[in-house]
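[1] Got a sequence here, can you build the structure:
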Amino acid sequence: MTQRPLTTIGFDADDTLWQNEQFYRLTEQQFTELLADYAESETISRGLLEAEKRNLRRYGFGIKGFTLSMIETAIEITQGEVPTTVITQILDIGRDLLAHPVETLPHVKETLEALAGNYLLVLITKGDLFDQERKLAQSGLGDFFDAVEIVSDKNASTYRRIFSKVGDGPERAMMVGNSLKSDIVPALAAGSFGVFVPHELTWALEHVEEPTEAPRFRKIGHLGELRGVIEGLS
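    Below you'll find the model as predicted:
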């Protein structure tokens, strides 16, 4: 009997299944307004991005690290003279970011419904453990997944380990996500299929070139097109 080319499908969470980056952008706008007396918004945003780059190894991905990076940036922009009232406001907008309701993206539920039971579905996301668990619970999508993996980073080793544990190995797996850097390129390196679903907003640190020459790379306009890609593999 011929083996199916695909048995396991991994899904990213933020900006693949539900909205995420738009809330960070709104928070960053609030942050630049708080420091408007000290610098231009472009200068503040540039400083925040540099702080995030430095702090990824220390704090990882997620809202808590983002909030700490805002505080660090405020200290740098004001040369150590940031008022305590501003620090309090930064903590408040960070907490507000943790409380945003979950907004699932178009075609998510019907796609997961169609695939569940026919394939092993695994949610693979990075970020703060409590925040990701909160969003998954509020999304109402948890029952579609056979496994949930909340990881500190996504690389080829991550996908090899998860797809070997949950499914039949990376060669018979697919990763679906909006980040080329985190979801697609390392999954391809692990030997899996990688389906890129662009989102209109993508964090600057997640930008890389599309691996258009990779034979297992696919690109779709929205998740509603995923089933057609899967059918084309058989």
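
[2] C-alpha only now, for contacts and for neighbours.
    Will do.

[3] any idea how far Gln72 is from Phe23?
    Just to correct that, residue 72 is Glu rather than Gln. Between Glu72 and Phe23 the distance is 20 Å, computed by Cα to Cα, to the nearest Å.

[4] To compare against the first, here's the next sequence to fold:
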Amino acid sequence: MWDRARLLAAKHQAGCPERAEGCPRCHLALAAALAIDVPATASLDEDDAPGEIVEPDAGSDRYAILNDLLPHAVVAVADAAVGDESAQCGYGWVCENGTTGHGASMAHSSGETEVIGICTAALGVLHRSLDSPIVILCDSLEAVTTVNRALETCDPAVAHRTVVFPEGRQLLANLMPYRDRVQVRWLKGHIGHDLNESADALAAVALRHATGRIPAAVARKEQAHILRTLRFAQSEPPTAA
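    Coordinates of the predicted model:
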């Protein structure tokens, strides 16, 4: 399956007219093509991460296959950053429909930081997408597992070992009423995924501002630059081969 996914992605990437826009929906066609060639008895190894995205091998390849993503799902990527010298953290999220969010919070670990980012992203997208299912991608397997366990049990308390501060627990509790509409998936980080890179950059700027390293005016300027770069990457016309 891994080899077939890599070959399909490489073949698709060579001639896709949507390549410059990041192929926002091409994973659906790739997944369908992959399913045709995978025997019904095929299964992932037991060590594979739950909800893992099957992706091509090359680190520079941006294509990832979500083989069961609903066609009308709204997808967003969340990321977070935590400082070494304080409990302050920054988070950022970017949705494929163009909406974004970022801010600062308190966290005792990188795991809790990412949980805060996931919850904030999910709630932000939910408030803008009243009926659609929501898929939040994050490159922290610990955070993805933690949030999914809370959603499955409808009990934020199961995350108590990862989420310590009251703010993070409240965000999880706020997400519980929407548990039937939210999926949280793992996404390999830093593979050239536009939304992932932008969410990471927004989180880093939010952290620098929260810890006093840059003033608010500089933070706003950097955040605006990140969003302009993202929109340019998404709207750039395909280049001739």
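
[5] How alike are these chains, TM-score-wise?
    Aligned and superposed, the two chains score 0.27 in TM-score terms (TM-score structural alignment, normalised by the length of the first structure); 106 aligned residues with a Cα RMSD of 5.7 Å.

[6] Mind naming the longest strand for the first structure?
    For the first structure, the strand reaching the highest residue count under DSSP state E is reported as strand 120-126.

[7] which element follows that one toward the C-terminus?
    Heading C-terminal from strand 120-126 of the first structure, the first helix or strand you meet, by DSSP states H and E, is helix 129-139.

[8] Strands along the first structure, start to end?
    When assigned using DSSP E, the strands of the first structure occupy the ranges 8-11, 120-126, 147-151, 173-177, 193-196, 217-219.

[9] Same list (those) but as a markdown table, adding distance to Val86 of the first structure and mean neighbour count.
    A markdown table is the format used below for those (distance: least, Cα to Cα, whole Å; neighbours: other Cα atoms under 10 Å):
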| stretch | distance to Val86 of the first structure | mean neighbour count |
| --- | --- | --- |
| strand 8-11 | 38 | 26 |
| strand 120-126 | 29 | 22 |
| strand 147-151 | 32 | 16 |
| strand 173-177 | 36 | 28 |
| strand 193-196 | 39 | 27 |
| strand 217-219 | 43 | 19 |
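
[10] Give me the packing partners of the longest strand of the first structure, helices and strands only.
    On a contact count with 3 or more Cα pairs under 8 Å, 6 or more residues apart in numbering; DSSP states H and E, strand 120-126 of the first structure meets strand 8-11, strand 147-151.

[11] returning to what we had before: can you put the strands of the first structure in TSV and add distance to Thr84 of the first structure?
    Below are those laid out as TSV (distance: least, Cα to Cα, whole Å):
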stretch	distance to Thr84 of the first structure
strand 8-11	41
strand 120-126	31
strand 147-151	34
strand 173-177	39
strand 193-196	43
strand 217-219	47
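
[12] surely Ile118 of the second structure meets Ile136?
    Yes: at 6.8 Å, Ile118 of the second structure and Ile136 qualify as touching, with contact defined as Cα atoms under 8 Å.

[13] which residues touch stretch 47-59 of the first structure?
    For stretch 47-59 of the first structure, contacts defined as Cα atoms under 8 Å, 6 or more residues apart in numbering pick out 65-66, 69-70, 72-73, 77, 205.

[14] Can you name the two of those that sit furthest apart?
    The distance between the two most remote of these (Cα to Cα) is 21.3 Å, for Ile77 and Leu205.

[15] And those two? Which one has more around it.
    A count of neighbours by other Cα atoms under 10 Å puts Ile77 above the other of Ile77 of the first structure and Leu205, at 18 against 12.

[16] Glu72 and Phe23 of the first structure: which has the busier surroundings?
    With other Cα under 10 Å as the criterion, Glu72 of the first structure and Phe23 differ in neighbour count, and Glu72 comes out ahead with 18 against 14.

[17] so which strand or helix has Lys221 of the second structure?
    Assignment of secondary structure by DSSP H and E places Lys221 of the second structure within helix 216-235.

[18] correction: Ala5 of the second structure
    Per DSSP H and E: Ala5 of the second structure is located in helix 2-15.

[19] Counting by contacts, list what that helix packs against.
    In this structure, helix 2-15 of the second structure makes packing contacts with helix 26-37, judged by 3+ Cα pairs under 8 Å, 6+ apart.

[20] For Glu21 of the first structure, give its distance to Thr8 of the first structure.
    Remark: distance between Glu21 of the first structure and Thr8 of the first structure (Cα to Cα) = 27 Å.

[21] actually Gly228 of the first structure, sorry about that
    For Gly228 of the first structure, the distance to Thr8 of the first structure equals 16 Å [Cα to Cα].

[22] what do you get for Leu91 of the first structure?
    40 Å.

[23] buried set for the lengthiest helix in the first structure?
    Looking across the first structure with DSSP state H, the single longest helix is helix 41-59. Buried positions in helix 41-59 of the first structure, judged by neighbour count with 16 or more other Cα atoms under 10 Å: 41, 44-45, 47-49, 51-52, 55-56, 59.

[24] Kindly report the same for stretch 136-151 of the second structure.
    By neighbour count, and taking 16+ other Cα under 10 Å as the criterion, the buried residues in stretch 136-151 of the second structure are 136-148, 150-151.

[25] Find the nearest non-adjacent residue to Thr151 of the first structure, please.
    For residue 151 of the first structure the amino acid is Val, not Thr. Among residues not flanking Val151 of the first structure along the chain, Lys126 sits closest, at 4.8 Å (Cα to Cα, 6 or more residues apart in numbering).

[26] of the contacts of stretch 47-59 of the first structure, closest to Leu115 of the first structure?
    Distance from Leu115 of the first structure was checked for each of the contacts of stretch 47-59 of the first structure by Cα to Cα. The minimum falls on Leu205, at 31.0 Å.
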